[in-house]
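*Asks:* the amino acid sequence is not available; the structure is as follows:
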């Protein structure tokens, strides 16, 4: 009996199919990108303008050492307590006269910050501090500002600050965007995010 010859496979279109699959996967695949921390850089140094004098009581020093231990005002603290400590400092309202804060709900301790506009949080870290600890500390400090902004936004406008920011980005928002921008700016002026980062220690 004669042997049959195997039919040839037409491979002429294989390259086209592979190319189409490659394009499909390139178009549909999402690539993870690292997100940075939103920070506003200081303006260029102007030699003619003298830097403002900051009272020591208006500076809240947060330090992270090479062992990832947290020191707040030179006192050891757990990360879970940092947000509450920052809120207590920012919302103290210990100022009198022109430096008084009429919306602050803190202890009004004269040895702590005068008002949120004057208050500065100074973050110092070591070069050997882990990145995850650094980001966790940043998150807690930013969360302290957001919590206070949410409180005042609820009191003044009946909705949270985060909700207002989301509405501003929403293209389907039906209200006045100019009014919304003004309200957001007003809350930001009440609790300006003054987060100073010192150069890491070696």
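*Replies:* Arrived safely. No experiment lies behind these values; they were computed from the predicted model shown.
*Asks:* alpha carbons only for contacts and neighbour counts from here, please
*Replies:* Fine.
*Asks:* which SSE is the residue minimising distance to the centre of the chain in?
*Replies:* For the chain, the residue lying nearest the average C-alpha position, counting by Cα atoms, centre = their mean, turns out to be residue 142 (4.9 Å). Residue 142 is located in helix 131-157, with elements delineated by DSSP states H and E.
*Asks:* so which bits of the helix or strand that that helix is followed by are buried?
*Replies:* Towards the C-terminus, the helix or strand next in line after helix 131-157, according to DSSP H and E, is helix 161-169. In terms of neighbour count (16 or more other Cα atoms under 10 Å), helix 161-169 has its buried residues at 161, 164, 167, 168.
*Asks:* kindly report the same for stretch 36-52.
*Replies:* Within stretch 36-52, judged by 16+ other Cα under 10 Å, no residue is buried.
*Asks:* run the chain-centre distance for it.
*Replies:* Relative to the chain's own centre, stretch 36-52 is displaced by 18 Å; criterion: Cα atoms, centre = their mean, to the nearest Å.
*Asks:* between the two ends of that stretch, how far is it?
*Replies:* End-to-end distance of stretch 36-52: 29 Å, with Cα to Cα, to the nearest Å as the criterion.
*Asks:* try stretch 59-79
*Replies:* Between the start and the finish of stretch 59-79 there is a gap of 19 Å, counting by Cα to Cα.
*Asks:* put this next to the first one:
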């Protein structure tokens, strides 16, 4: 009486090669794409002196010597400091003597890149703070929102005067 019905089976789609193709595409895009993870410092070299210009002598009292040793210990004018203290020292020096100061940096060859970049960030951050304060006071906006002419005026008022000293030993950083 009752008849058993057989359902017609639909053949499945063969997906065994799909995984292989997706992995090949993934590898292709990973190999062909570039991921820049390098860190760098934005620095503008000083222009060469003109023929009729004589080099300027800098008063030793206006030079801040920042050293980073092989154990990543930071010192400023011979005294151990933290990154926050270094930034405060640079701000103070730049405020007191805006155009005649120099921050001289010396790093040991065994210093790690992370410690070196942290020190550079602290120094550049101090200048950035001074420029932000100047922009707020004189233009009523942040340094980033100032126009090119205003930024140039601020950069001339608080110039970034950083000198890279000789590396203590031969070789590169870690």
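*Replies:* Sure, I can see it. Given the structure is predicted, the values throughout are model-derived calculations rather than measurements.
*Asks:* tell me how far the residue nearest to the centre of the first structure lies from residue 36 of the first structure.
*Replies:* 14 Å.
*Asks:* now swap in residue 149 of the first structure and tell me
*Replies:* Summarising the geometry, the distance separating residue 149 of the first structure from residue 36 of the first structure, computed by Cα to Cα, is 22 Å.
*Asks:* same question for residue 177 of the first structure.
*Replies:* With Cα to Cα as the criterion, residue 177 of the first structure and residue 36 of the first structure are 27 Å apart.
*Asks:* and for residue 64 of the first structure?
*Replies:* Distance from residue 64 of the first structure to residue 36 of the first structure, counting by Cα to Cα: 20 Å.
*Asks:* tell me where the first structure has helices.
*Replies:* Assigned by DSSP state H, the helices in the first structure fall at 14-28, 82-90, 131-157, 161-169, 177-190.
*Asks:* quick one: the third one aligns where in the second structure?
*Replies:* What that stands for is helix 131-157 of the first structure. Under TM-score structural alignment, the counterpart of helix 131-157 of the first structure in the second structure spans residues 113-139.
*Asks:* next, the buried residues of the matching stretch.
*Replies:* Counting neighbours by 16+ other Cα under 10 Å, one finds that the buried residues in stretch 113-139 of the second structure are 115-116, 119-128, 130-135.
*Asks:* just put the helices of the first structure in CSV and tack on distance to residue 52 of the first structure.
*Replies:* Supplementary listing: those in CSV, determined by distance: least, Cα to Cα, whole Å:
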stretch, distance to residue 52 of the first structure
helix 14-28, 52
helix 82-90, 19
helix 131-157, 22
helix 161-169, 29
helix 177-190, 18
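*Asks:* tell me which of those helices sits nearest to residue 43 of the first structure.
*Replies:* helix 177-190 (18.3 Å; Cα to Cα).
*Asks:* that closest one to helix 131-157, inter-axis angle?
*Replies:* Orientation note: helix 177-190 of the first structure sits at an angle of 120 degrees relative to helix 131-157 (axes from the mean of the first three to the mean of the last three Cα atoms, to 10 degrees).
*Asks:* give the other helices and strands that helix 177-190 of the first structure contacts.
*Replies:* Contacts of helix 177-190 of the first structure with other secondary structure elements, assessed using 3 or more Cα pairs under 8 Å, 6 or more residues apart in numbering; DSSP states H and E, are made with helix 131-157, helix 161-169.
*Asks:* ok, which of the ones you listed comes nearest residue 115 of the first structure?
*Replies:* Distances from residue 115 of the first structure to each of these were compared using Cα to Cα; the minimum, 12.7 Å, belongs to helix 131-157.
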